[in-house]
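A.B. asks: Compute the structure for the input listed below.
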Amino acid sequence: MKAIKLSVYQESANYKVPVSHDFRESYPLPPYSTIIGMVHYLCNFKKYHPMKVSIQGSYGSTLSDLYTEYEFKNGMKFEPSRHQINVQGLGISRGVAQVQLMTDVNMVLHIIPDDQTEVKYIFNCLKQPREYPNIGRREDLAVFKDVKVVDIIKQHLEEDLRSGKYLDKQKSARKNWAAYIPIELLENNDDIFHTDTHDTSLAAGTKYNLNKVYSLVKTRKNKPAIRRWERHEVVYTEFTFLEDTVITADSDGDAVFTV
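C.D. replies: This is a model prediction of the structure:
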């Protein structure tokens, strides 16, 4: 099995938590839907191409920033005392809100298309993107430090493998490195230990229910279809594989946790 491996850096980014509004909270790393959307946009795919994704990385800190927020209701007439913008008789309110930004983000992403004949095409689109890539908001530019094709294989550990380290001992370890690990992998494997990054939250990491892909579903006649998301429960955590464990890794020595 082959995968496209991306090493990415972002100075700052917001990976919006869907239920956050007044304060636009961010996930620590982008969810699967964000990465899949980025790949589909850069590849100019017009429909969903099934793929598996693995996301791991680190961030330096978080900060709060201000942004301009626009609010409107369908069909609401413009009222000078209530709205700041008049668009053809419809009223729009403009205000200031807060957004959480993750800073100094470093990531390793693995994209594994179900159709392995697409590997070369996706690699070329990411190696020479048709426009400057972004992950998160439109303004959250992403630097692709390295793009390569790697093999995904099963490997037997001869010693413990800690988060942020490679199977290749010659490579330096990464700091505060964590991954989205599918919860079923942790529940069914006693050879993985995991702890929270930065020692700031739960001892066993932080659980998220992340979006991956959606389907359009008609719920009411004469009404537009709505998005119904396929969600995956994961734990955002640092990890340790114990000696003698068989793990999934790439040919560079990075562990892979696909959804």
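A.B. asks: going forward, measure contacts and count neighbours with C-alpha atoms only.
C.D. replies: Fine.
A.B. asks: longest single strand anywhere in this protein?
C.D. replies: In terms of residue count, the longest strand belonging to the chain (DSSP state E) is strand 90-113.
A.B. asks: Tell me which other helices or strands that strand touches.
C.D. replies: Packing partners of strand 90-113 (3 or more Cα pairs under 8 Å, 6 or more residues apart in numbering; DSSP states H and E): strand 2-13, strand 23-24, strand 51-58, strand 61-71, strand 85-87.
A.B. asks: run this one through as well so I can compare:
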Amino acid sequence: MSNKLKAIKFKCYQNMPNYRRPASFDFKETFKLPPYSSVIGMIHKVCNCKNGEYMPMKISIQGISESINTDLYTRYFFTPDKCEGDREYFAILNKNEKRQTGLIRGTGISELLIDVNLLIHIVPENEKLFERIFNGLEKPYVYPALGRHEDILQIKNIRKIELEETNTVNINYDAYIPLEYFREEDNITGTVYLLNKVFDTSSDIRNWKEKVKVKYIKRRVEKIRFTKNVYKDNEENTGVFLA
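C.D. replies: Sure thing, here's the model as predicted:
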């Protein structure tokens, strides 16, 4: 008999979010799915966690978006004192940028995903946190957002379910799959990312304590067999890849 695992499943929708990739500034590129740290941070906010409080959890992130677009945004940055009078520095500023006292205002470009539907599974490492996280998602302390502050998250459905352990699953959504589930000989096409996950909440500055190397896989028709067991959501008939 396969093992069962109690989990929180929720489906949610976003209109045009940006899950900014690190090191993208003037042109804000986006991940195709929100990284683990963004989802975990959102859960901490809706549960009204205080500074220094961290709720460890396993998480699986999957979803589908209809398309991708770009949009202009206003950006601000300060003029370094050492650049005062530096003609070469100011020559790179385009005609749309307006200089104010010590401040430069200009434009940048953001990638936006269109009509994103997410499927997220949460397994708290401490079973005592299960009800707290479930209640926080059902009746959030603040409005939930993923990506930018304005990227409001519409939570459509929250359920308590049991995941079934298995080694062969469908992938009906685009998904992050940790590399630990793959064998070296597996020839499965995807994009590899090193995603932030666990962060230190003891100060106002977020310090990363754990990262996860994953492969971003597009949904597919055929089933995939894994050497290391994964879990299956029988309601969705899709794999669940906890990290």
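A.B. asks: TM-score of the superposition?
C.D. replies: Here the TM-score for the pair of chains, by TM-score structural alignment, normalised by the length of the second structure, is 0.80; 222 aligned residues with a Cα RMSD of 3.1 Å.
A.B. asks: Do a quick rundown of the strands in the second structure.
C.D. replies: In the second structure, the strands defined using DSSP E lie at 4-14, 27-28, 57-78, 98-100, 103-124, 154-169, 174-178, 191-200, 207-217, 224-233, 238-240.
A.B. asks: So Tyr173 of the second structure is in contact with Asn237, correct?
C.D. replies: No - in this structure, Tyr173 of the second structure is not within contact of Asn237 by Cα atoms under 8 Å, at 10.3 Å.
A.B. asks: When the two are compared, which one has more neighbours?
C.D. replies: Between Tyr173 of the second structure and Asn237, counted using other Cα atoms under 10 Å, Tyr173 has the larger neighbour count: 21 against 12.
A.B. asks: For Gly63 of the second structure, see how far away the more buried one is.
C.D. replies: Distance check for Tyr173 of the second structure against Gly63 of the second structure: by Cα to Cα, to the nearest Å, it reads 5 Å.
A.B. asks: Matching Thr62 of the first structure against the second structure, which residue comes up?
C.D. replies: Superposed on the second structure with TM-score structural alignment, Thr62 of the first structure falls opposite Ile68.
A.B. asks: Now for its match, how many residues are close by?
C.D. replies: Number of residues near Ile68 of the second structure (other Cα under 10 Å) recorded here: 15.
A.B. asks: repeat for Cys47 of the second structure
C.D. replies: Residues lying near Cys47 of the second structure (other Cα under 10 Å) number 21.
A.B. asks: Could you find the closest non-adjacent residue to it?
C.D. replies: Sequence neighbours aside, Gly136 is the residue nearest to Cys47 of the second structure in space, at 4.6 Å (criterion: Cα to Cα, 6 or more residues apart in numbering).
A.B. asks: residue furthest from the geometric center of the second structure?
C.D. replies: In the second structure, the residue that sits farthest from the middle, by Cα atoms, centre = their mean, is Gly85; the gap is 42.2 Å.
A.B. asks: mean distance, the longest helix anywhere in the second structure to its aligned residues in the first structure?
C.D. replies: The residue-count maximum for a helix in the second structure (DSSP state H) belongs to helix 36-46. Compared with the first structure after the fit, helix 36-46 of the second structure shows a mean deviation of 0.3 Å (mean Cα distance after the TM-score superposition for the first structure).
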